[in-house]
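what follows is a predicted protein model with its sequence.
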Amino acid sequence: MRLLEAVASHADGAPAKQLARETGLPLPTAYHLLRTLTHEGYLWRENGVFVLGDAAERLARGGALQNRRSKIENSLAQWRDAIGVPVYFAVYRDGEIDLVAVSDTPAAPAVDEWADFRETGHAHAIGQCLLSQLDEGARRDHLDRHPVESITPYTVRDGPTLLERLRTAERTQPVVERQEYALGTVCAAIPITAGSAAATMAISVPSHQEQRLLPAVDRLRGEVGKLFSSLAFSISI
């Protein structure tokens, strides 16, 4: 790791002897480790100097990705504790609904994903909120691949009804779903957009506590707005 860090500190690469000095390694040990790292793709040797290889670049991207995920998970946990409800974060990526993270507690459990969220976007607030951010063609494409079907007595009945609901939805208002995905649960989702990306934050409560839903989602919306304004949050994951 010290050798990788040393190589990364030189934009144009560095020779083995210099890297050995900088890391305090005996030259034979440095040579052996540099050959191993080169063989594994973490380094590349050209013109007598070592530079970072493709494997090291992938490692760096993975670390950045994990860092962003950790920020998201920490934020969800803070809002979960502050508001007292499960909090969900999802994005629409490559034509599919991707539930990125969920934060709940034993006292306030998340909805059990008993039917695949990707295939039942028409039935839950997360999916409806994401679909509402797409254009008409993208919505129809999604529903062609994942047709509307009733999974509870309250689920929207058909594609045209859902498309009309999405067309008339107020973009600034939360999407509310009552027992369409899971009996005994009501959910609300707020849209989050960054460029061409569609994302959503959502919460859920038991249906007998529905009076908590809108005040909780209003508070969540305020918290999300403060976090975005601090530039501490990224949905590019």
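Alright, I've got the coordinates.

from now on I want contacts and neighbour counts done on CA atoms only, so please keep to that.
Will do.

quick one: residues contacting the most centrally placed residue in the chain.
In the chain, the C-alpha closest to the average C-alpha coordinate belongs to V100, at a distance of 3.8 Å (CA atoms, centre = their mean). Under the criterion of CA atoms under 8 Å, 6 or more residues apart in numbering, the contact list for V100 reads Y88, F89, A90, V91.

for the chain, which segments count as strands?
In order along the chain, the chain carries the following strands (DSSP state E): 43-46, 49-52, 87-93, 96-103, 175-178, 185-194, 197-206.

relative to T200, how far out is the residue nearest to the centre of the chain?
Using CA to CA, to the nearest Å, V100 is found at 10 Å from T200.

likewise V176?
Relative to T200, and taking CA to CA, V176 is found at 13 Å.

any common contacting residues for those two?
A189.

which residues are common contacts for V100 and T200?
The contact sets of V100 and T200 overlap at F89, A90, V91 (CA under 8 Å, 6+ apart).

for D144, see how far away the closest residue to K71 other than its chain neighbours is.
Distances taken as CA to CA, 6 or more residues apart in numbering place F233 nearest to K71, at 6.9 Å, with adjacent residues excluded. Here the distance between F233 and D144 works out to 33 Å (CA to CA).

give me the more crowded residue out of these two.
Remark: of F233 and D144, F233 carries more neighbours, 15 against 11, as counted by other CA atoms under 10 Å.

now A198: how far from R21?
Taken as CA to CA, the spacing of A198 relative to R21 amounts to 49 Å.

between those two, who's got more neighbours?
A198 (21 against 12).

residue contacts, the more buried one?
If you count contacts by CA under 8 Å, 6+ apart, A198 has them with V91, Y92, R93, L130, Q133, L134, P191, I192.

farthest pair within the residues you listed?
Pairwise distances across the contacts of A198 (CA to CA) peak at 14.6 Å, for the pair R93 and P191.

looking at the two, which is more packed in?
Here R93 and P191 are set side by side on neighbour count (other CA under 10 Å), and the busier one is P191, at 24 against 12.

what number of residues lie near the residue lying closest to the more buried one once chain neighbours are set aside?
Leaving aside its chain neighbours, P191 sits nearest to T200 (4.7 Å; criterion: CA to CA, 6+ apart). Here the count is done by other CA under 10 Å, and T200 has 24 residues near it.

correct me if wrong: T200 contacts V87.
No - applying CA atoms under 8 Å, one finds T200 not in contact with V87, separated by 10.5 Å.

let's bring in a second one:
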Amino acid sequence: MAQSKPGGVQSVTRALDILEAIDAAGGEQALIEIAAASGLPTPTIHRLVRTLVDRGYLRQLPDRRYALGSRLIPLGSSALTAFGSRSTPELRRLVGELGETANLATLDGDQVVYVGQVPSPHAMRMFTDLGRHVHAHPRATGKALLSQLSDDQVRAVLRRAGMPAFTSRTITSPEELLAQLAVVRERGWAVDEGELEDGVVCLAVPVPSTTALLAVSISGPAVRVDERVRARAVPLLAQVAADLATQLDVASA
């Protein structure tokens, strides 16, 4: 359990401990599991949980377990949108160095949602609708995001979302995607070569934040995103991802 900072309110800290414990457990827990994870006395947990349920931050399931509530969704969405706006200088840095569209994305439920973008100056360029929810499996950003989950969590996401084919290159086998995610975890970056759209390449890197699940990427036509550009892009993406993580984690400290 996190220790309260000087001047902090203990009840607020404890309520946040409960939300974080449930989140870390995959989104739902029984009261006894919350007690074990948070280290708080059961009567204290019960009072806090009832308040969180009343405010919509938790909901009680039919089996009496507790799950994260819908009130958290707009808050998380607003926070990510605000951070997406603040990430613009870093994304511009990528576009200035590489000349291709730069994106910031997160995983919302079982799908990728883009929260930040700076377009390429080229007439032929990639666009992604901010706020739109899309499948993770055919995208480099999706792979970079999924690589931050366990294999069991990835299987659950794929089972719920499905793996439709978008091109002849789209990976539609969970085991094949899991094998590719193992490579992403090892080398630190993901690629989509025509898996979403023929002739388009996307490179993505996970943002190594302890407070948010994010990935940063560039995308462009395969004729421009050649091996020379890729060799330059990966370290730049990694640096931008590290800088964004620092901004996030400092802001939450």
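That came through, no problem. Predicted model, so just to flag it, every value in this text is computed and none were measured.

quick one on the thing from earlier: the residue nearest to the centre of the first structure matches what in the second structure?
Under the alignment by TM-score structural alignment, V100 of the first structure pairs with V115 in the second structure.

which non-adjacent residue is nearest its match?
The spatially closest residue to V115 of the second structure, leaving aside those adjacent along the chain, is G84, at 5.0 Å (CA to CA, 6+ apart).

which residues touch that neighbour?
With contact taken as CA under 8 Å, 6+ apart, G84 of the second structure is in contact with L104, V115, G116, Q117.

farthest pair in those?
Farthest pair in the contacts of G84 of the second structure, by CA to CA: V115 and Q117, 7.1 Å.

for V200 of the second structure, what are its contacts?
When contacts are counted by CA under 8 Å, 6+ apart, V200 of the second structure is found next to D192, E193, G194, S219, G220, P221, A222.

conserved subset of these in the first structure?
For both residues aligned by TM-score structural alignment, their matches' CA atoms under 8 Å, a contact is called conserved when the aligned residues also meet in the first structure; among the contacts of V200 of the second structure this holds for E193, G194, S219, G220, P221, A222.

separate out the buried members of these.
Neighbour counting by 16 or more other CA atoms under 10 Å classes E193, G194, S219, G220, P221 among those as buried.

dump these to CSV, plus distance to H133 of the second structure.
Conversion of those to CSV gives the following (distance: CA to CA, whole Å):
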residue, distance to H133 of the second structure
E193, 20
G194, 19
S219, 18
G220, 20
P221, 22
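
closest to R93 of the second structure out of these?
Using CA to CA, S219 is the member of those that sits closest to R93 of the second structure, with 14.4 Å.

what does that closest one align to in the first structure?
Aligned counterpart of S219 of the second structure in the first structure: S204 (TM-score structural alignment).

how far away is its match from D141 of the first structure?
Separation of S204 of the first structure from D141 of the first structure (CA to CA) stands at 28 Å.

please apply the same query to E180 of the first structure.
When distance is defined by CA to CA, E180 of the first structure is 22 Å away from D141 of the first structure.

so the two - more neighbours on which side?
Comparing E180 of the first structure with D141 by other CA under 10 Å, the one with more neighbours is E180, at 21 against 12.

that older thread, L227 is in contact with the residue nearest to K71 of the first structure, correct?
Yes - counting by CA under 8 Å, a contact exists between F233 of the first structure and L227, whose distance comes to 6.4 Å.

what about the residue with the largest distance to the centre of the second structure, which SS state?
Outermost residue of the second structure with respect to the C-alpha centroid, by CA atoms, centre = their mean, is P43; its distance is 34.0 Å. The three-state assignment at P43 of the second structure reads helix, by DSSP: H, G, I helix; E, B strand; the rest coil.

and it, how far from S209 of the second structure?
With the distance defined as CA to CA, P43 of the second structure ends up 33 Å from S209 of the second structure.

kindly report the same for V216 of the second structure.
12 Å.

show me where the first structure has its helices.
With DSSP state H as the definition, the first structure shows helices at residue ranges 2-8, 16-23, 27-39, 54-83, 125-132, 136-145, 159-168, 213-229.

rewinding a little: as a markdown table, the contacts of G84 of the second structure with distance to P138 of the second structure would be great.
Written out in a markdown table, the entries for the contacts of G84 of the second structure read as follows (distance: CA to CA, whole Å):
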| residue | distance to P138 of the second structure |
| --- | --- |
| L104 | 16 |
| V115 | 18 |
| G116 | 19 |
| Q117 | 19 |
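
ok, those vs E176 of the second structure, which is closest?
The shortest approach to E176 of the second structure among the contacts of G84 of the second structure belongs to L104, at 25.2 Å (CA to CA).

for the closest one, give me its contacts.
G84, S87, L91, Y114, V115, G116, Q117, L214, A215, V216, S217.

can you redo the residues you listed as a markdown table with distance to A36 of the second structure?
Output for those, formatted as a markdown table (distance: CA to CA, whole Å):
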| residue | distance to A36 of the second structure |
| --- | --- |
| G84 | 35 |
| S87 | 37 |
| L91 | 41 |
| Y114 | 36 |
| V115 | 35 |
| G116 | 38 |
| Q117 | 41 |
| L214 | 29 |
| A215 | 32 |
| V216 | 35 |
| S217 | 39 |
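
in the first structure, point out the residues matching stretch 50-62 of the second structure.
If you align by TM-score structural alignment, stretch 50-62 of the second structure falls outside anything aligned in the first structure.

rewinding a little: which residue sits closest to the match of S219 of the second structure, ignoring its sequence neighbours?
Across the structure, with CA to CA, 6+ apart as the measure, the residue nearest S204 of the first structure apart from its sequence neighbours is C187 (4.3 Å).

that neighbour maps to what in the second structure?
The criterion is TM-score structural alignment: under it, C187 of the first structure has C202 as its aligned partner in the second structure.

tell me, how many residues neighbour its match?
26.

isn't it up against R224?
No - because the distance of 11.3 Å does not satisfy CA under 8 Å, C202 of the second structure is recorded as not touching R224.
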